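Q: predicted model follows, preceded by the sequence.
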Amino acid sequence: MMNSNIYVQAQMLIRKPIEDVFEAFINPEVTTNFWFTKSTGKLEEGKTLTWEWEMYGAKTNVKVLEIVQNQSIKTEWGEPSTNVDYEFKEMEKGTLVVIKSYGYSQTGEDLLKIINDNTDGFTTVLDGCKAYLEHGINLRLIEDKFPSK
């Protein structure tokens, strides 16, 4: 049974034009500077790509459901899979990015854990994106989140 009323949302204002911020999530040449380390390609509607976090030996298939240029990206990924939507809104000072994750099949403690992990993870992604796009700095947030040594 899906927990259809439960979702995770993280958001951040990034002080860059909407075209630049949208491209940062579509183009792995940019995204790898603040999120995953490898991708099998750019996000394109109807494609399934693989994202990899080499430092953790982890990867996931990402199914791209819909892309509306400079407005939204709808994906499905993870094990078990959930929906992850990215919304982009032009603001006076930059671009508001909202990441929303939903469609959880977990219940009880497992649901609480995935909600916590997703909230934490997407907040870190947005923090890293902001630092990279606004200041050209790769803070290595994802890599340093769970250091092995």
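A: The structure has been received and is ready for your questions. Residues are numbered from 1 along each chain as shown.
Q: all contacts plus neighbour counts: C-alpha atoms, from now on.
A: Noted.
Q: in this protein, which spans are helices?
A: All helices of the chain, identified by DSSP state H, fall at 18-26, 28-31, 108-135, 141-145.
Q: to Ile99, which of these lies closest?
A: helix 108-135 (7.0 Å; CA to CA).
Q: endpoints of stretch 10-18, how far apart?
A: End-to-end span of stretch 10-18 (CA to CA, to the nearest Å): 17 Å.
Q: another one to put next to it:
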Amino acid sequence: MLEFRVNGRIAKPVAEVFDAVVNPEKLSGYFTTIGGASGPLVAGTTVTWWNMAPVIVDEVEENSRIVFRWDAMVEKGEEPYKTRVEMRFIPLEDGATMVTIAETGWRENERGQKSSYLNCEGWSQMLSCMKAYLEYGINLRHGYYPSELKGVVASEPDF
């Protein structure tokens, strides 16, 4: 199965960084900006991101780890399936936090490969946006996507 791992250092304590992911108001301030997050990430619940993506929360270890599943992109007529996302929050000696995001489970086909690349890009961007939001109070996603611009129709990039 296809998988990837990205990580980034956020110059804030673990508790603050962890809260920026589980707290729907904070997550909506830098990541799920269009449609927000329907609720906090709590083990055993399903929340919705962007008014369309159900996130099935499997595990939450306070200030340490979050595991969830969500729908993989599939070709028309292809059987739906889910990928698994694991986020780890590691305190660093300088008081900062290393965030690692791993996503696994794509099918080994052309659509799975493209989807894994797009999600790798998305999680890398999420880490950059979280860093800007937590360290500097900046929302990097504001106006970033064509879907946020009036009269512009967003589409998936053609690779």
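A: Done, it's in. Everything quoted here is computed from the prediction, not taken from an experiment.
Q: CSV for the helices of the first structure, including mean neighbour count and distance to Lys47 of the first structure?
A: Below are the helices of the first structure laid out as CSV (neighbours: other CA atoms under 10 Å; distance: least, CA to CA, whole Å):
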stretch, mean neighbour count, distance to Lys47 of the first structure
helix 18-26, 18, 12
helix 28-31, 18, 14
helix 108-135, 16, 22
helix 141-145, 15, 25
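Q: could the ones you listed go into JSON lines alongside distance to Leu96 of the first structure?
A: Below are the helices of the first structure laid out as JSON lines (distance: least, CA to CA, whole Å):
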{"stretch": "helix 18-26", "distance to Leu96 of the first structure": "8"}
{"stretch": "helix 28-31", "distance to Leu96 of the first structure": "17"}
{"stretch": "helix 108-135", "distance to Leu96 of the first structure": "10"}
{"stretch": "helix 141-145", "distance to Leu96 of the first structure": "20"}
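Q: these: which one's closest to Ser101 of the first structure?
A: helix 108-135 (7.6 Å).
Q: just tell me the aligned range of that closest one in the second structure.
A: Using TM-score structural alignment, helix 108-135 of the first structure lines up with residues 109-136 of the second structure.
Q: the nearest residue to Ala131 of the first structure once chain neighbours are set aside: how many residues sit nearby?
A: Closest residue to Ala131 of the first structure apart from its sequence neighbours, by CA to CA, 6 or more residues apart in numbering: Ile137 at 5.7 Å. Ile137 of the first structure has 14 neighbours, counted by other CA atoms under 10 Å.
Q: separation between the closest residue to Ser128 of the second structure other than its chain neighbours and Ile101 of the second structure?
A: Among residues not flanking Ser128 of the second structure along the chain, Gly8 sits closest, at 7.7 Å (CA to CA, 6+ apart). Distance of Gly8 of the second structure to Ile101 of the second structure, given as CA to CA: 9 Å.
Q: okay, these two: which has more neighbours?
A: For Gly8 of the second structure versus Ile101, neighbours defined as other CA under 10 Å are more numerous around Ile101 (22 against 16).
Q: show the contacting residues for that one.
A: By CA atoms under 8 Å, 6 or more residues apart in numbering, the contact set of Ile101 of the second structure is Arg5, Val6, Asn7, Val85, Glu86, Met87, Arg88, Trp123.
Q: which residues does the residue lying closest to the first one once chain neighbours are set aside contact?
A: On the basis of CA to CA, 6+ apart, the spatially nearest residue to Arg5 of the second structure that is not a chain neighbour turns out to be Ala102, at 4.2 Å. When contacts are counted by CA under 8 Å, 6+ apart, Ala102 of the second structure is found next to Glu3, Phe4, Arg5, Val6, Val85, Glu86, Met87.
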